[in-house]
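Enquirer: based on what follows, work out the 3D shape:
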Amino acid sequence: MFSIIAHKAARSIPRVARFIPRASRSILPASRSIPNAARLIHASVPQNTRCPKCSQPLPTPLPACTNCWHISTLPPDTRFHDIFDLPYEPNPFLVDVSLLKKRFRDAQSICHPDSWASKGSNKQDVAQALSARINEAYQGLLNPLSRAEYILQRHHIPVSETDQVNDMQFMSEIMEARETIEDAENESDVLSVMGETRDGIKSTIDELEGLIGKMQWEDAKSAAVRLRYLEGIERAAKKWLDNHS
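Expert: Prediction:
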């Protein structure tokens, strides 16, 4: 798969620099240049719309009214951010995760199918569909990798499981990390790999934030693919620790 020379070259890299994408060392994440007050727009109060049937304010951005028990489906192109009333601009990668979790709970409490069971089977079916959309949007925004993939998909740049990284040095480091985990005889070796990998994950997430903020989509895709490899190493390290605890 790779030459022996390339693999040995990876072993000469200083450990502190492993997994740190070269591009991320020169790209300042978009959030670092945004004032804190501007970043906190994620914590704004939901801009409730009114029920089309009874005209009362809706409790969430979803078309579900607990006053008159009117409920309808969402348009198929509704953005994940809009389901939770989270801002898409100026950078859709910036998501207040604590606020996302709160609004997820609020949305599910309103749209849970059990709450609509006594309102008729048709309304319960709509609630079931809305609940599924809420779950899909929540999972899509919760994790940085799935969030990046979702944003890229919206810009017609799909990220596939078969996508690879055209960076020999990075791939050599990934191979070395996997070998270290597979051949590990003590916990310290695995913990060392895990620490380096987590540093790489953090740096790659910072890089993604900057690239998506600048709408550099192809570079953002490359960073997302690297992040997938790094998360694979982290999972392998956790599995080793679980099996040897």
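Enquirer: drop to CA atoms for contacts and neighbour counts, all remaining ones
Expert: Fine.
Enquirer: measure Q164 to W217 for me?
Expert: With distances taken as Cα to Cα, to the nearest Å, Q164 is found 16 Å from W217.
Enquirer: more neighbours, these two?
Expert: Neighbours per residue (other Cα atoms under 10 Å) separate Q164 from W217, with W217 holding more: 18 against 14.
Enquirer: hang on, isn't that one packed against R154?
Expert: No - W217 is beyond contact range of R154, at 10.7 Å (criterion: Cα atoms under 8 Å).
Enquirer: how near is T162 to R228?
Expert: For T162 relative to R228 (Cα to Cα), the value is 11 Å.
Enquirer: more crowded one of those two?
Expert: R228 (17 against 6).
Enquirer: quick one: the more buried one is in a helix?
Expert: Yes - assessed with DSSP: H, G, I helix; E, B strand; the rest coil, R228 lies in a helix.
Enquirer: list the contacts for it?
Expert: L145 (Cα atoms under 8 Å, 6 or more residues apart in numbering).
Enquirer: quick one: it from K102, how far?
Expert: As defined by Cα to Cα, R228 lies at a distance of 27 Å from K102.
Enquirer: same question for Q216.
Expert: On the measure of Cα to Cα, Q216 and K102 end up 31 Å apart.
Enquirer: got it, and A38?
Expert: 20 Å.
Enquirer: swap in D114?
Expert: For D114, the distance to K102 equals 20 Å [Cα to Cα].
Enquirer: now do the helices in the chain.
Expert: 4-11, 36-39, 80-83, 97-111, 121-142, 144-154, 168-183, 187-213, 217-243 (DSSP state H).
Enquirer: so which of these gets nearest N91?
Expert: Shortest distance between N91 and the helices of the chain, using Cα to Cα, is found for helix 187-213: 5.0 Å.
Enquirer: and stretch 227-244, how far out from the chain middle?
Expert: With Cα atoms, centre = their mean, to the nearest Å as the basis, stretch 227-244 stands 18 Å off its chain's centre.
Enquirer: buried residues in it?
Expert: For stretch 227-244, the neighbour count (16 or more other Cα atoms under 10 Å) marks L227, R228, Y229, L230, E231, I233, E234, A236, A237, K238, W240 as buried.
Enquirer: also this sequence, please, to line up against the first:
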Amino acid sequence: MRTSIRSSVRACVRCRVQAASLCHASSSSSSSSSSRPTSPPTNHYDFFPEALPDGPPPRGHFPIDQRALRREFLRLQAKAHPDLHPADLKARAEATSARINEAYKTLSNPLLRAQYLLSLRGVDVSNDETLRVEDPNLLMMVLEARETIEEAQDEAELEQPRAENDERIRASEAVLEDAFARDDIDAAKREAVKLRYWVNIKDSLDAWEKGKPVVLEH
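Expert: Model prediction:
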């Protein structure tokens, strides 16, 4: 009987030792996994994994959920604020904050977003002054929009022009969505140039003041 009891005790001790070893190994593995450094962002989309989980086109979409992007941006900036970091890490926090700001500014603006995506493909449409839209109908629409903004007497008169221009921007985003999905760089480039007109009109509408001349950049 005593031999049987001793055997049972030894078996129980062995089980406890094995369990403790497994627990320690699991804890070490978990600690190692949690402390493993994450890859640094390689493009603007990498800063916003929640709002933009699929990354840039063609895998991701060109249109962006602006509210989701804004929410994640504010959370990131709250964590990266230099005042929340010790003195020896403030410079790094400031650099990170600046990169987050630049990424958000670029992606939240459809024109800057299109230009950025094209720049990733080696195409610079933001500084190429030779890129112009020669469609006479489009140019006429731009001139009419300028006259409407300049002649408006109050904000109410700009409600319809603003709605019409917002629809043009949405339509342009749809064209860019298709172009980037097909990786059709020429089509994306042409539409980005056209979008530049609509965004300039939007900026003029947002900055409207009675009697203030309107300057639309081409």
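Enquirer: would you pull the TM-score for this pair?
Expert: Their TM-score after superposition, calculated using TM-score structural alignment, normalised by the length of the second structure, is reported as 0.67; 173 aligned residues with a Cα RMSD of 2.7 Å.
Enquirer: who's in contact with the alignment partner in the first structure of E191 of the second structure?
Expert: Aligning on TM-score structural alignment places E191 of the second structure opposite A223 in the first structure. Contact analysis of A223 of the first structure by Cα under 8 Å, 6+ apart lists T204, E207, L208.
Enquirer: what's near enough to touch the residue positioned nearest the centre of the second structure?
Expert: For the second structure, L107 is the residue whose C-alpha lies nearest the centre (Cα atoms, centre = their mean; 3.9 Å). Contact partners of L107 of the second structure, counting by Cα under 8 Å, 6+ apart, are H44, Y45, I64, R113.
Enquirer: now with 6 Å?
Expert: Residues counted as contacts of L107 of the second structure (Cα atoms under 6 Å, 6 or more residues apart in numbering) are R113.
Enquirer: corresponding residue for it in the first structure?
Expert: In the first structure, L107 of the second structure lands on L141 (TM-score structural alignment).
Enquirer: quick check: the gap between that match and V159 of the first structure.
Expert: L141 of the first structure is 16 Å from V159 of the first structure, by Cα to Cα.
Enquirer: cool, and I205 of the first structure?
Expert: Following Cα to Cα, the distance that separates I205 of the first structure from V159 of the first structure is 16 Å.
Enquirer: the two - which one has more neighbours?
Expert: The neighbour count for I205 of the first structure versus V159, taken as other Cα under 10 Å, is higher for I205 (21 against 18).
Enquirer: quick one: what's aligned to the more buried one in the second structure?
Expert: Alignment note (TM-score structural alignment): I205 of the first structure maps to E173 of the second structure.
Enquirer: for A192 of the second structure, see how far away that match is.
Expert: From E173 of the second structure to A192 of the second structure the distance is 9 Å (Cα to Cα).
Enquirer: again, but for D184 of the second structure
Expert: D184 of the second structure sits at a distance of 12 Å from A192 of the second structure (criterion: Cα to Cα).
Enquirer: so between those two, which is more surrounded?
Expert: Of the pair D184 of the second structure and A192, A192 is the one with more neighbours under other Cα under 10 Å, namely 25 against 12.
Enquirer: and that one, how far is that from V125 of the second structure?
Expert: 8 Å.
Enquirer: got the buried residues for stretch 102-115 of the second structure?
Expert: For stretch 102-115 of the second structure, by 16+ other Cα under 10 Å, it's A103, Y104, T106, L107, S108, P110, L111, L112, R113, A114, Q115.
Enquirer: now render these as a markdown table, adding distance to D166 of the second structure.
Expert: Converted to a markdown table, those look like this (distance: Cα to Cα, whole Å):
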| residue | distance to D166 of the second structure |
| --- | --- |
| A103 | 23 |
| Y104 | 20 |
| T106 | 18 |
| L107 | 17 |
| S108 | 15 |
| P110 | 12 |
| L111 | 13 |
| L112 | 16 |
| R113 | 16 |
| A114 | 17 |
| Q115 | 19 |
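Enquirer: any idea how far the one in the first structure that sits across from L74 of the second structure in the alignment is from N135 of the first structure?
Expert: Mapped onto the first structure by TM-score structural alignment, L74 of the second structure lines up with R105. Separation of R105 of the first structure from N135 of the first structure (Cα to Cα): 10 Å.
Enquirer: ok, now N186 of the first structure?
Expert: 40 Å.
Enquirer: what about those two, which has more around it?
Expert: Neighbour count, other Cα under 10 Å: between N186 of the first structure and N135, N135 has more, with 14 against 11.
Enquirer: from L86 of the first structure, how far out is the more buried one?
Expert: From N135 of the first structure to L86 of the first structure the distance is 15 Å (Cα to Cα).
Enquirer: what of T197 of the first structure?
Expert: 30 Å.
Enquirer: swap in R235 of the first structure?
Expert: Taking Cα to Cα, one finds R235 of the first structure at 30 Å from L86 of the first structure.
Enquirer: do the same with A9 of the first structure
Expert: For A9 of the first structure, the distance to L86 of the first structure - Cα to Cα - is 45 Å.
Enquirer: could you check how far the corresponding residue of the first structure for D46 of the second structure is from R39 of the first structure?
Expert: Residue pairing (TM-score structural alignment): D46 of the second structure is matched to D82 of the first structure. Applying Cα to Cα, the value for D82 of the first structure to R39 of the first structure is 17 Å.
Enquirer: more crowded one of those two?
Expert: R39 (17 against 13).
Enquirer: the more buried one matches what in the second structure?
Expert: Mapped onto the second structure by TM-score structural alignment, R39 of the first structure lines up with nothing.
Enquirer: ditto for P90 of the first structure
Expert: In the second structure, the residue paired with P90 of the first structure is R59, using TM-score structural alignment.
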